[in-house]
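Enquirer: Sequence first, predicted model second:
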Amino acid sequence: MNLQLDIQKASTEPTPDEEDIRRWITCALAGRRSADSEISLRLVDSEEMAELNGTYRGKHGPTNVLSFPADLPAELELPLLGDIVICVPVVAAEAAEQGKPLQAHWAHMAVHGTLHLLGYDHIDDDEACEMEGLETAILAELNFPCPYRDEHCTEQTGA
């Protein structure tokens, strides 16, 4: 699988290296997609994310990550998976508030957004359980800790 990743940095705040972001997204795709993949990733500030969150989700204020899967007819056989938008200051604030290493939280947001592009969701409990279990497993492959409460991770991984 070949990943074409277009990263647009629309924030003046520090962000992870492109190499790290590519590794996180590639790991999220591994075993779940064998075809070539094209993803656009936009790193934004709170104002732009708040506008996107209001427009597309009807929610006030910025959120950490939004995914916009490409809705293309399968017969086109294009590699475009879609777009991911990550809010740089929200990710930094959440990591600090939750006592998580910043790099680990960035990896989680990249993996989370990528899984959404692959069709995973967390609207109902069963979907959330599946998606959170995948996130936990992928992050473990990347040597990051479980992003959820300890007892929740135990449920997800069966440990």
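Expert: Great, that's in hand.
Enquirer: CA atoms for contacts and neighbours, from now on please.
Expert: Will do.
Enquirer: which secondary structure element contains the residue most central in space within the chain?
Expert: For the chain, Gly113 is the residue whose C-alpha lies nearest the centre (C-alpha atoms, centre = their mean; 2.5 Å). Element membership for Gly113, per DSSP states H and E: helix 102-117.
Enquirer: Just give me how far that helix sits from the chain centre.
Expert: 3 Å (C-alpha atoms, centre = their mean, to the nearest Å).
Enquirer: So which residues make contact with the first helix or strand past it going along the chain?
Expert: As assigned by DSSP H and E, the chain's next helix or strand after helix 102-117 is helix 125-141. Helix 125-141 is contacted from outside by 27-28, 107-108, 111-112, 115, 120-122, 145-147, 153, 156-157, using C-alpha atoms under 8 Å, 6 or more residues apart in numbering.
Enquirer: what about versus this one:
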Amino acid sequence: MTDFSQAEFGELPPELENMDPDFFASLGVPEAGEEVSFLPAGELVIETHCLLNPSLPLSQSELRPFVEAVRFALGMSEAEVQLSIVNDAEMAQHHEQFKSRIGPTNVLSFPDSDPERPQYIGEIILSADTLVREADLYGQPVLEHFARLLAHAFLHLAGYPHGEEMYSLTEQAVQAATGEGPAR
């Protein structure tokens, strides 16, 4: 097993120092000296426009690694994405402005491209309040539902329509991000 604190890897970001190394192994993180064939990670901008819902079992320092795990599981580690986590009031405003619908929704995705930044694929807006409420309604662990919504939104940004392939990829990402199965 790789010692992720070895000097050859540089210093770990503070949010990763206390994570279980088995978590990284489950995502297919290469061993020391192993050749890596994927592109460097693209920029991931995460904004929280609200205090995270107390029922959402992630601190600010745990949020980025979790989102990165979903992105990596989908094979999208090179994609640049803006993720905003908002409350229901802000989500309701976005939902009405962009979809002409009243009330909050769980997640909105806005595919985008920029010739100056070819890895940029768009923006995701997610309501922490709706996420927690739906997880309870569906009888799902909150992190599982969070991973499912993130994967769904990432796949929309990548151009996937609803259907069997999207569903299958979403479930693979959920399993990988929550430690329930192999990474892609």
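Expert: On my side now, so go ahead. Only a predicted model underlies this, so the values are computations on that prediction, with no experimental measurement involved.
Enquirer: distance from the helix holding Gly113 of structure 1 to structure 2 after superposition?
Expert: In the superposition with structure 2, the average deviation recorded for helix 102-117 of structure 1 is 0.8 Å (mean C-alpha distance after the TM-score superposition for structure 1).
Enquirer: At which residues are the strands of structure 1 located?
Expert: Secondary structure of structure 1 (DSSP state E): strands located at 3-10, 37-44, 65-69, 80-87.
Enquirer: whereabouts in structure 2 does the second one align?
Expert: Put plainly, it is strand 37-44 of structure 1. Mapping strand 37-44 of structure 1 onto structure 2 (TM-score structural alignment) gives residues 79-86.
Enquirer: Residues in contact with that stretch: which ones?
Expert: Outside stretch 79-86 of structure 2, the residues touching it (C-alpha under 8 Å, 6+ apart) are 41-50, 52, 119-129.
Enquirer: Which entries within those meet the buried criterion?
Expert: 44, 46, 48, 50, 52, 119-129 (16 or more other C-alpha atoms under 10 Å).
Enquirer: Widest-spaced pair of those?
Expert: By the measure C-alpha to C-alpha, Gln119 and Asp129 form the most distant pair in these, at 29.8 Å.
Enquirer: And Glu19 of structure 1? What does it align with in structure 2?
Expert: Looks like Glu19 of structure 1 aligns to Pro65 there (TM-score structural alignment).
Enquirer: Tell me, how many residues neighbour that match?
Expert: When neighbours are counted by other C-alpha atoms under 10 Å, Pro65 of structure 2 registers 16.
Enquirer: and if you look at Gln60 of structure 2?
Expert: By other C-alpha under 10 Å, neighbour count at Gln60 of structure 2 equals 12.
Enquirer: Give me the distance between it and Arg148 of structure 2.
Expert: Relative to Arg148 of structure 2, Gln60 of structure 2 is positioned 19 Å away (C-alpha to C-alpha, to the nearest Å).
Enquirer: again, but for Tyr167 of structure 2
Expert: 9 Å.
Enquirer: In the contacts of helix 125-141 of structure 1, which residue is surrounded by the most others?
Expert: Neighbour counts for those, by other C-alpha under 10 Å, peak at Ala28, which reaches 27 neighbours.
Enquirer: if I pick that one, what's in contact with it?
Expert: Applying C-alpha under 8 Å, 6+ apart, we find Ala28 of structure 1 in contact with Val111, Thr114, Leu115, Ile138.
Enquirer: Repeat the analysis, applying 6 Å as the threshold.
Expert: Listed by C-alpha atoms under 6 Å, 6 or more residues apart in numbering, the contact set of Ala28 of structure 1 reads Val111.
Enquirer: Distance of it relative to Cys153 of structure 1?
Expert: 18 Å.
Enquirer: do the same with Thr26 of structure 1
Expert: 22 Å.
Enquirer: repeat for Ser34 of structure 1
Expert: Ser34 of structure 1 is 27 Å from Cys153 of structure 1, by C-alpha to C-alpha.
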